[in-house]
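1. Predicted coordinates and the sequence they were generated for:
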Amino acid sequence: MALNTFYKVLVGVVVTVVVILAIAVPVALLCCGDADRQTPGLNAVPGGNILIKEGDPESGKAYIEKITSFLKPYMEMSKKTEVINCNSTVRPQGNQVCDYPESFLSHCGRSTNFGFNRSTPCVLLTLTMDESFRPTPYENLHELPKDIPRDLLADMEEDLENGKLRKGIWVDCNNDYLYSPKPLFPDYYYDNVDAEGYLPPIVAVMFKLTSKKNQDIRVECRLWAKDIDSTDQRSKVSFTLRLDGE
């Protein structure tokens, strides 16, 4: 009898643990989502379904708080001694990492609440790379595929340096947008990804929704580089925007 009771208790404990895990794992996935991943690939903050209401600042509050929290480590970078201002000729060495000043966010900065109170919400894109995912940048216009988006091609042509493309991984989103600082993750940000305090660069994308009220706007942002497989989920990120109003 005592043995049967023991097994009943044991079975009860196992069932309880399984139920807790079944609940906890989906909740954790819903909580964090793609935007909080640090695994290689393109990510968006905030991500998922983004809903705001025209004339209602409270509707954007959660998104503003999420972006503010995400940016906190970036805002503290300048206090560290190993942080430098990088460009195509000044690259990180040793334990150095590239700074990402807030001014790069431009119209998507904290002073505008990231556009959420103006019906022009901003989404921050980051690209994390390591040895398992390290696309090769295009070097000139002749290497571009025929299906390159026209708007991205125009941005590339405007940004040529001595006839060559700026080195880095380009990104394009399939909707009305405005990029800050530009639709490019510069290659020098990836020279020292293992250094302490390293943070990936950000491309901020502002979406103008005032002419698209009360409809779900599905956005897909995609990386463009020499050897990216368009079916590789790490090379793209999707989210939905909606502005409710009269």
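-> Perfect, I can see it now.
2. only C-alpha atoms for contact and neighbour calcs from this point on.
-> Fine.
3. Now for E196: which residues touch it?
-> N95 (CA atoms under 8 Å, 6 or more residues apart in numbering).
4. in a strand, that's where it is, yeah?
-> No - counting by DSSP: H, G, I helix; E, B strand; the rest coil, E196 is located in no strand; its state is coil.
5. gap between it and T81?
-> 11 Å (CA to CA, to the nearest Å).
6. same question, P46
-> From P46 to T81 the distance is 30 Å (CA to CA).
7. Show me which of the two is the more surrounded one.
-> Neighbour tally, P46 and T81, criterion other CA atoms under 10 Å: the higher count belongs to P46, 23 against 10.
8. Confirm for me that R234 is in contact with T126.
-> No - counting by CA atoms under 8 Å, R234 stays clear of T126, with 11.5 Å between them.
9. The spatially closest residue to N214 that is not a sequence neighbour: what's it in contact with?
-> For N214, ignoring the flanking residues on the chain, the nearest one in space by CA to CA, 6 or more residues apart in numbering is D244 at 4.7 Å. Neighbouring residues of D244 by CA under 8 Å, 6+ apart: 51-54, 213-215.
10. circling back to that earlier point, list residues touching both of R234 and T126?
-> L42.
11. This protein: helices as residue ranges?
-> For the chain, applying DSSP state H gives helices covering 2-32, 61-75, 150-158.
12. Check the offset of the second one from the chain's centre.
-> I take that to be helix 61-75. 13 Å (CA atoms, centre = their mean, to the nearest Å).
13. structure B:
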Amino acid sequence: MAEKDIEYLKSPDEKTKWESTKEFIWNPRTGQFCGRTGASWAKITIFYIVYYACLVAFWTVMLMVFYVTVDYHQPKWKLDSSRIGNSPGVGFRPSPPEENVDSTLIWFRHGSSKQWEYWVDSLNEFLEPYQGGQQHGEHLTTCSFEETRKPEEVCHFNLDLINNNCSSSRKFGYDVGRPCVLIKINRIYGWKPEPYDNNSLPDNMPEDVKKKYDPRNVYISCEGENPADRENIGPINYYPSQSIPNYYFPFNNQPGYLSPFVFVHFQDPTSGVLMNIECKAWAANIKHDRKERLGSVHFELLVD
């Protein structure tokens, strides 16, 4: 065996960690820096520059195509052609605290303890845009059934028409255990309510709505889900009325648009009893599906 081969097979001298580290950073025998020669570093650097340049170029082109096809004022898919569909949901305020975001329970203790303050603050926060700001400007108009508003205009929602029992000055009734709950129809771009034929109103429509039904309005009704709930919620009033005029629709992303709503005033709910309540909106093109929560909203009310 040649002497050169014998030298090759000899065990390398043991090196300290510092010596191994220095040799990894710069190996004078092989001319390697951090395990690669200068030519190897140049090749891999050029590869990654080209690779990331191609990625940036690809996603830039995709983003440009996306922005070209996006309309900033209206969705591409609307009503039946969209995932949202053409039957709106219904929402309620005040919303439960963020830590109970999945809850639908309105629970408070009325009286001097002021454990009702959160619910009052939540309603005041929601109503703040209605009290100023968006309720002023050239886009705002006073709507009526006799006049047709322009597409870019929005209808003024007059809080002064709401009964004082559901006002901020009266704490929306929470301090005396007679709460007001705000019910609104969720926005769907381009959706307009369609009237029922007066001769073919739904069988499950509440009798009080049937008696006052006007095809120019969308109606709101609330009742207990079970016989015990209906017995315990007591009498109900609606402010400013039980209906929302059709001229507030459609929502077409107009600047300053504010959703119309109805306040439901529970005048004498039974204390200490959990009540399941369902509120529905009534129009010919509003479907009611409890499972999907179409056309209705569920919440629980507990007054201590």
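-> Noted; the coordinates are in hand. As the structure is a computational prediction, the values presented were derived from the model and not from experiment.
14. ok, back up a step: I'd like to know which of the contacts of D244 of the first structure are buried.
-> 51-54, 213-214 (16 or more other CA atoms under 10 Å).
15. how near is A228 of the second structure to L274 of the second structure?
-> 10 Å.
16. Compare the two (neighbour count), which wins?
-> L274 (20 against 13).
17. Just tell me the aligned range of the lengthiest helix in the second structure in the first structure.
-> Identified as the longest helix of the second structure according to DSSP H is helix 38-69. Helix 38-69 of the second structure lines up with nothing in the first structure when matched by TM-score structural alignment.
18. one step back: out of the helices of the first structure, which comes closest to S238 of the first structure?
-> Closest approach to S238 of the first structure among the helices of the first structure is made by helix 2-32 (15.1 Å; CA to CA).
19. Off-centre distance for the closest one?
-> Computed by CA atoms, centre = their mean, the separation of helix 2-32 of the first structure from the middle of its chain amounts to 35 Å.
20. which helices and strands sit right next to it?
-> Using 3 or more CA pairs under 8 Å, 6 or more residues apart in numbering; DSSP states H and E, no helix or strand is in contact with helix 2-32 of the first structure.
21. one step back: may I ask which two of the contacts of D244 of the first structure are separated the most?
-> Greatest spatial distance among the contacts of D244 of the first structure (CA to CA): E54 and Q215, at 12.9 Å.
22. which residues do the two both contact?
-> Contacts common to E54 of the first structure and Q215, judged by CA under 8 Å, 6+ apart, are 243-244.
23. picking up where we left off before, now mean neighbour count and distance to E143 of the first structure too, for the helices of the first structure, in a markdown table please.
-> Listed next are the helices of the first structure as a markdown table, based on neighbours: other CA atoms under 10 Å; distance: least, CA to CA, whole Å:
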| stretch | mean neighbour count | distance to E143 of the first structure |
| --- | --- | --- |
| helix 2-32 | 11 | 37 |
| helix 61-75 | 15 | 34 |
| helix 150-158 | 14 | 12 |
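24. Out of these, the one nearest F116 of the first structure is which?
-> Checked against CA to CA, the stretch from those lying closest is helix 61-75, at 7.3 Å.
25. Without its sequence neighbours, what residue ends up closest to the aligned residue in the second structure for M75 of the first structure?
-> For M75 of the first structure, the aligned position in the second structure is Q131, judged by TM-score structural alignment. Leaving aside its sequence neighbours, Q131 of the second structure sits nearest to L159 (CA to CA, 6+ apart; 7.6 Å).
26. gap between that neighbour and L127 of the second structure?
-> Counting by CA to CA - L159 of the second structure and L127 of the second structure are separated by 9 Å.
27. picking that back up, what's the residue nearest to Q131 of the second structure aligned with over in the first structure?
-> In the first structure, L159 of the second structure lands on E102 (TM-score structural alignment).
28. so how many other residues sit close to the closest residue to G38 of the second structure other than its chain neighbours?
-> Setting aside the residues directly before and after it, G38 of the second structure is nearest to Q32 in space (CA to CA, 6+ apart), at 7.1 Å. Residues lying near Q32 of the second structure (other CA under 10 Å) number 18.
29. List the contacts of the aligned residue in the first structure for W282 of the second structure.
-> By TM-score structural alignment, W282 of the second structure lines up with W224 in the first structure. Each residue near W224 of the first structure by CA under 8 Å, 6+ apart is listed here: 169-172.
30. Same question for P92 of the first structure.
-> So P92 of the first structure contacts 84, 86, 98, 188, 191-192 (CA under 8 Å, 6+ apart).
31. Out of those residues, which sit inside strands?
-> 84, 98 (DSSP state E).
32. Mind putting the contacts of P92 of the first structure into TSV with neighbour count and distance to V18 of the first structure?
-> Putting the contacts of P92 of the first structure into TSV (neighbours: other CA atoms under 10 Å; distance: CA to CA, whole Å) gives the following:
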residue	neighbour count	distance to V18 of the first structure
I84	18	49
C86	17	50
C98	28	45
Y188	19	46
D191	15	44
N192	18	42
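33. which one of the contacts of P92 of the first structure is nearest P121 of the first structure?
-> Among these, and counting by CA to CA, the member closest to P121 of the first structure is C98, at 26.6 Å.
34. hang on, that closest one packs against T81?
-> No - counting by CA under 8 Å, C98 of the first structure does not reach T81; the two are 11.3 Å apart.
35. shared neighbours of those two, anything?
-> By CA under 8 Å, 6+ apart, no residue touches both C98 of the first structure and T81.
36. Next one: F116 of the first structure from E65 of the first structure, what distance?
-> Distance, F116 of the first structure to E65 of the first structure, by CA to CA: 11 Å.
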